[in-house]
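Chemist: the sequence isn't on hand, but the structure is:
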């Protein structure tokens, strides 16, 4: 709609010293003549913009780029970006909205907003089917990233509850679970030590607070690449034990949805009973057996023997408890 384009054009003019028709056309995904007509329409409607001719020319707001046309403060802008990035789903419309909003922001606000957008990942689930509400901890971490501040967290890990002062670098989710990629500062200026990068589960963060000391990623730090490497490592841990099943055809979809990336269909024809071959995996034998126990009526574990034995022991414990 043209009204929507005019608002976007006004926001772009607000956020930049000057905008050319070609730049506006790229941002709004329209032709250059359409962009020129939109700029003319803004000027005719009373918006204080004017064109500058010649080499290096373009359209400007009278008085230069201003930060008060929307009435948003820097804190409100950051809150808006945090809300958009935390929203479930990564459909093209939401991604485009974040991108356009960041580009349209006033220059003083844009840097922090861009850090939030770049450092927040919404990823495909690891077998999760129910979304969870986003904790205040995620918001605290995102605000620290926007402000380039270190955080102090209390973390309930394998060594018990520990306190860490870290530079938050990436906040992301796989399904309903959120993760933090962070590292201690390596310099007095607060540059993160990428060699000491660690992954923290946000649901195990007991408390988090931003510190009044700087903290930022080192130059050239690959946010997306580090997230992808973390996912690969966790996938390897989660999938170190595998089992082959025969599953009733009507239950295949439900089982593979539940196991998510830890399930895959195997090649080959169904057996005499019409059951399909499926492989599932987990990080430990007992964990895999516990997950499979609920599927006993529709799935038979063919192997390995260790998983079958663990299922038998689990069944014996259930019988002993409830006999």
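Modeler: Now that the structure is in, tell me what you want to look at. Model, not experiment: these values are computed from the prediction.
Chemist: going forward, measure contacts between C-alpha atoms and count neighbours the same way
Modeler: Noted.
Chemist: which stretches in the stretch 101-250 of the chain count as strands?
Modeler: All strands of the stretch 101-250 of the chain, identified by DSSP state E, counting those that start in this stretch, fall at 120-123, 149-157, 160-174, 177-183, 198-201, 205-214, 241-247.
Chemist: need those in CSV (columns: mean neighbour count and distance to residue 288).
Modeler: Listed next are these as CSV, based on neighbours: other C-alpha atoms under 10 Å; distance: least, C-alpha to C-alpha, whole Å:
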stretch, mean neighbour count, distance to residue 288
strand 120-123, 20, 23
strand 149-157, 20, 22
strand 160-174, 21, 20
strand 177-183, 22, 20
strand 198-201, 16, 21
strand 205-214, 17, 26
strand 241-247, 21, 8
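Chemist: can you put those strands in JSON lines and add distance to residue 87?
Modeler: Supplementary listing: the strands of the stretch 101-250 of the chain in JSON lines, determined by distance: least, C-alpha to C-alpha, whole Å:
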{"stretch": "strand 120-123", "distance to residue 87": "9"}
{"stretch": "strand 149-157", "distance to residue 87": "23"}
{"stretch": "strand 160-174", "distance to residue 87": "11"}
{"stretch": "strand 177-183", "distance to residue 87": "13"}
{"stretch": "strand 198-201", "distance to residue 87": "19"}
{"stretch": "strand 205-214", "distance to residue 87": "21"}
{"stretch": "strand 241-247", "distance to residue 87": "33"}
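Chemist: next up, a structure to set beside the first:
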């Protein structure tokens, strides 16, 4: 489900008294089944869209299709931008559509709708993997934390660390991230920028004190920096290699963010860097890719590869 379609559907509902799934499909050049699924998704997300059955039926906005979107409540406007916002960062066209939608909202709703659009980042890959996964069901306190992010207020946060020790601190919530199957809160604290796993949050007390938001803060950019730092800590070993061009797609699929691609060699191969947990684990992971790879260093990984090769020959010759 694409954010630009959701925004376009709502804009259609503004300007028409009623639309059908087939009209949406024709207008947006999608299948009728896709159009119906998107309309239903808007309704499930809390946007006041409802269907009328029978002859002459179709879809309408509660309160009528008004150009100022006064049929939306503040929470319903936030719901729409929570659905559309995370996916909307990819294309300038969708951003433009969201800006038009903001202008169509009643004035009191605009600030929180814009905050909702930038309050969530969805990063669907597991740490160190290219595999796409769905987030787990929303953890306890997710709604309270997201509300605090959108309202821009500080919270007193109870938190249990990985050793089981519980602490309480006041934080400035800046955004929510769904990474793989885990949810995180990105916050500023007295000790600097911190990331908290939401399933380890033990209590949330929302205050009326405003968040001190860093000037120019961008949640998606901040998360990329956090994720890069975590990945490097989780995979401290780097190997250098060259790859045959026709094997690069396979390496991307297997290694995901642990693969860095460089320039071409005089012989037409591609220089790459691969990160991993330790030399032996990397050698085992790459041993089946020798058709495309030539590991140039470090020597310890090459030694492990040679030992694995000797063991395979001994076992299967």
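Modeler: Here it is on my side, so go on. Here the structure is a predicted model, which means the values were calculated and not measured.
Chemist: ok so, going back, between the strands of the stretch 101-250 of the first structure, which one is nearest to residue 77 of the first structure?
Modeler: Proximity of those to residue 77 of the first structure was assessed by C-alpha to C-alpha; the nearest stretch is strand 120-123, lying at 15.7 Å.
Chemist: how close does that closest one sit to the second structure?
Modeler: Following superposition, strand 120-123 of the first structure is found to deviate from the second structure by 4.6 Å on average (mean C-alpha distance after the TM-score superposition for the first structure).
Chemist: helices and strands around that strand, which ones?
Modeler: For strand 120-123 of the first structure, the packing partners by 3 or more C-alpha pairs under 8 Å, 6 or more residues apart in numbering; DSSP states H and E come out as helix 74-86, strand 160-174.
Chemist: rerun at 7 Å
Modeler: Judged by 3 or more C-alpha pairs under 7 Å, 6 or more residues apart in numbering; DSSP states H and E, strand 120-123 of the first structure is in contact with strand 160-174.
Chemist: contacts made by the strand it packs on with the rest, please.
Modeler: Applying C-alpha atoms under 7 Å, 6 or more residues apart in numbering, the external contacts of strand 160-174 of the first structure come out as 119-126, 141, 145, 150-156, 178-185, 192, 215-217, 223.
Chemist: quick one: the helices in the second structure, in order.
Modeler: Using DSSP state H, the helices of the second structure run over 3-15, 21-28, 32-44, 74-88, 92-104, 107-117, 142-151, 219-234, 248-255, 279-286, 299-316.
Chemist: separation between the residue nearest the centre of the first structure and residue 227 of the first structure?
Modeler: With the centre of the first structure defined as its mean C-alpha position, the nearest residue by C-alpha atoms, centre = their mean is residue 121, 1.8 Å away. When C-alpha to C-alpha, to the nearest Å is the yardstick, residue 121 of the first structure and residue 227 of the first structure sit 8 Å from each other.
Chemist: also residue 160 of the first structure?
Modeler: Noted for residue 160 of the first structure: a distance of 25 Å to residue 227 of the first structure, by C-alpha to C-alpha.
Chemist: on that earlier part again, pick the most deeply packed of the helices of the second structure.
Modeler: helix 74-88 (a mean of 22; mean count of other C-alpha atoms under 10 Å).
Chemist: mean deviation, it versus the first structure?
Modeler: Following the fit onto the first structure, the mean deviation recorded for helix 74-88 of the second structure is 2.7 Å by mean C-alpha distance after the TM-score superposition for the first structure.
Chemist: with stretch 302-310 of the second structure instead?
Modeler: Average distance between stretch 302-310 of the second structure and its aligned residues in the first structure, after superposition and using mean C-alpha distance after the TM-score superposition for the first structure, equals 7.3 Å.
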